[in-house]
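Participant: need the 3D shape of this:
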Amino acid sequence: MNFLLVSVAISTSAFAQWHPVGDKIKTAWAEKIDPQHVLPEYPRPLMERSEWENLNGLWNYAIQKRGESLPATYNGQILVPFAVESSLSGVGKRLNEDQELWYNRSFNLPAAWKGKRVLLHFGAVDWQTDVWVNGVNVGRHTGGFTPFSFDVTAALTKGANQLLVRVWDPTDKGVQPRGKQVAKPEGIWYTPVSGIWQTVWLEPVPETYITALKTTPDIDQRQLQIEVQTNAATQLGYIRAEASVYDGQRLVSSGASVNGEPVRIAMPADMKLWSPDSPFLYTVKLRLCCNGKEVDRVDSYAAMRKYSTKRDEKGIVRLQLNNQDLFQYGPLDQGWWPDGLYTAPCDEALAYDVKKTKDFGFNMIRKHIKVELARWYTHCDRLGVIVWQDMPSGDRNPECRTAAISTEPSLSVLLSPKRSIAKSGKKLWIVSTPILASVYGCPLMKPGDNSKRRK
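Facilitator: Here you go, the predicted model:
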């Protein structure tokens, strides 16, 4: 493929030209959007680093026939990370299965990042994504709900770097997990969401760095276990992971591990448990050391809590939180916005939905066949709301029974038992392990039960 690299020259007048399109209902936050500072908050609350660059904003876009080469010209500008069909994108156009959506923009790296590796992160893109940096193919991702990243260090150059993204999304003409998206929305079915719909960002990392965290609280054993994954494939004996747990500024406990073993931290007898009435979160600070020298550090948080079931004296199964019966009640949350579709206009709006749910007296939200932004789950954690997480489905049987696993394997962690997961920076659920995780049109499965999963 021959690449004609077209940079994005974003001027003050260009920003002034952006506005929501269409005549559909808008939220109160729509008019407050600043195209120069779109969703500026750190997108991965469970694994924070101090240095990063947000690439949200106005990009060039083009809609072309599938299979055609790089566009010679672009149709206009789109406000990332809002889906092309949304009002807030400034475009409001639909795609079909025979079309592809192209994005283009340029970026410069801070001088302080010299000598570091650079990761390019996408919070989520629906559905099949190909990415080039300076004409170099850096990777492909298939799936519309989960985060992904590429190490783009070898493709970078001094000065302006060109980023090109191509997306194909057949919506309901395919069998991929798509939730309630359909080409012709009506009734309970909603507008398609195609392309970038979560934050795009750059992050500098050292040669050896932390790639993922998985925290598992055990209140019965008063232990917090943290699995620290790194990019190191060998010499694990030289790598030491250290974790410190804080209550505010006060150090509560700490632990360390080598050889790729989990860090197991003994919690005090008076540890604070998380509940909807008292949603306490411990601050967790992690260090990665090689040969005694710190090479990476990230900030995280953890909740000491336990979800389980128990039969009462009449033999009725009861849901329990922290070994106590808890009646869980809440709405079936669709996670759709009239102006941003999958994407909330701002972080304040994202938190508002959770806060109002709590204000109405609910202690739980069932997130309906959509995986949310990582910050939404963190808002639930901080505000004290349990999450029941549906698996996004394709609503085609029997194809959908295998599509969720075969086309987007990372969604399978939704069925993992008793876990709080930060995989590539996105915790698919962090507030609760659902008693049942469901794929619409497919059998119900208890977490960890693979007996009903098709081979």
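
Participant: CA atoms for contacts and neighbours, from now on please.
Facilitator: Fine.

Participant: mind listing what V136 touches?
Facilitator: A155 (C-alpha atoms under 8 Å, 6 or more residues apart in numbering).

Participant: gap between it and L163?
Facilitator: 9 Å (C-alpha to C-alpha, to the nearest Å).

Participant: got it, and P45?
Facilitator: In terms of C-alpha to C-alpha, P45 sits 25 Å off from L163.

Participant: can you check S253 too?
Facilitator: 44 Å.

Participant: following up with a second sequence; could you model it the same way so I can compare the two?
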Amino acid sequence: MTAFLYPQDTACRRVVDISGIWRFKIDKNNEGRTANWKDGLTDTIDMAVPSSYNDIFTDKAVRDHCGDVWYETDFVVPAEWQGKEVQIRFGSATHRAIVWVNGVEVASHEGGYMPFAGELNDVVQFGKKNKVVVVVNNELSLSTIPAGGVVAHKDGVKEVKPYFDFFNYSGLHRQVKLLALPKQRITDITTITDFQGSQAE
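Facilitator: Sure thing, here's the model as predicted:
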């Protein structure tokens, strides 16, 4: 689900920022998806959200990691939000991400510099603790923006080969927010223009 408009707290919309210190784990052996890390992480370290995880560590292997990294945190949806449409909005996840809440996939996205959101009404418990787990992948291809490639070495370690002149910073790069929206609302506006001779509509 795209989420282009910046969320604003108003009389009929509520916004709660759940950024902060999340739990973080690098998937060195590319096992997290098959091992169901979506259900909960172990052996984690603290990670600031938003941030580029590459800049948090001095270890070159972490800074240059190519592949999946995992994030996890707990949050509470206020009980008074029942009756609203509840979403979780990510300002940026570089370059692709899958989001699970309480073990259920609620969003997937590719495009590291665009926001996206997932609807939560069917998966959260109002007024109670809920868990969100996110896998973020920074691998590049000819179809990603920016474009690049991936080289797999004999030891199984993957390396990003960028086709650009800056570092491939990765992670949850913008704030993560919970939104409570009216179920009846304007979600999109389309303008259609037409020309008939010298007349325009």
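
Participant: looking at S253 and L163 of structure 1, which one has more neighbours?
Facilitator: L163 (21 against 16; other C-alpha atoms under 10 Å).

Participant: can you classify the more buried one by secondary structure?
Facilitator: strand (DSSP: H, G, I helix; E, B strand; the rest coil).

Participant: that one corresponds to which position in structure 2?
Facilitator: Superposed on structure 2 with TM-score structural alignment, L163 of structure 1 falls opposite V132.

Participant: same thing with H141 of structure 1?
Facilitator: The pairwise alignment with structure 2 assigns H141 of structure 1 to H109, based on TM-score structural alignment.

Participant: cool, and T402 of structure 1?
Facilitator: Using TM-score structural alignment, T402 of structure 1 has no partner in structure 2.

Participant: ok, now how distant is the nearest residue to the match of L163 of structure 1 once chain neighbours are set aside from Y169 of structure 2?
Facilitator: Of all residues beyond its chain neighbours, the one nearest V132 of structure 2 is V101 (4.4 Å), with distances taken as C-alpha to C-alpha, 6 or more residues apart in numbering. Noted for V101 of structure 2: a distance of 25 Å to Y169 of structure 2, by C-alpha to C-alpha.

Participant: comparing these two, which residue is more hemmed in?
Facilitator: Between V101 of structure 2 and Y169, V101 has the larger neighbour count (other C-alpha under 10 Å), namely 24 against 17.

Participant: surely that one is in contact with V135?
Facilitator: No. In this structure, V101 of structure 2 is not within contact of V135 by C-alpha atoms under 8 Å, at 11.9 Å.

Participant: which helices and strands does whatever helix or strand G118 of structure 2 lives in pack with?
Facilitator: According to DSSP states H and E, G118 of structure 2 maps onto strand 116-119. Contacts defined by 3 or more C-alpha pairs under 8 Å, 6 or more residues apart in numbering; DSSP states H and E place strand 116-119 of structure 2 against strand 85-90, strand 104-110.

Participant: most packed of those strands?
Facilitator: Comparing these by mean neighbour count (mean count of other C-alpha atoms under 10 Å), strand 85-90 ranks first with a mean of 23.

Participant: what residue of structure 1 matches up with I98 of structure 2?
Facilitator: When structure 1 is aligned by TM-score structural alignment, the residue opposite I98 of structure 2 is D130.

Participant: what does stretch 171-185 of structure 2 correspond to over in structure 1?
Facilitator: Going by TM-score structural alignment: stretch 171-185 of structure 2 matches residues 195-209.

Participant: need the distance between the two termini of that stretch.
Facilitator: Start-to-end, stretch 195-209 of structure 1 (C-alpha to C-alpha) is 29 Å.

Participant: same deal with stretch 189-196 of structure 2?
Facilitator: 23 Å.

Participant: ok, R96 of structure 2 to L5 of structure 2 distance?
Facilitator: From R96 of structure 2 to L5 of structure 2 the distance is 20 Å (C-alpha to C-alpha).

Participant: revised request: answer the last question for T187 of structure 2.
Facilitator: From T187 of structure 2 to L5 of structure 2 the distance is 10 Å (C-alpha to C-alpha).

Participant: mind jotting down where the helices sit in structure 2?
Facilitator: 60-63 (DSSP state H).

Participant: just to revisit the earlier point, and the match of H141 of structure 1, what does it touch?
Facilitator: Per C-alpha under 8 Å, 6+ apart, neighbours of H109 of structure 2: R96, A97, I98, F116.

Participant: make CSV from those residues and add distance to N29 of structure 2 and neighbour count to it.
Facilitator: Output for these, formatted as CSV (distance: C-alpha to C-alpha, whole Å; neighbours: other C-alpha atoms under 10 Å):
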residue, distance to N29 of structure 2, neighbour count
R96, 18, 22
A97, 18, 25
I98, 18, 18
F116, 28, 24
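
Participant: and in structure 1, which of those remain?
Facilitator: Here is what carries over to structure 1 from those, by both residues aligned by TM-score structural alignment, their matches' C-alpha atoms under 8 Å: R96, A97, I98, F116.
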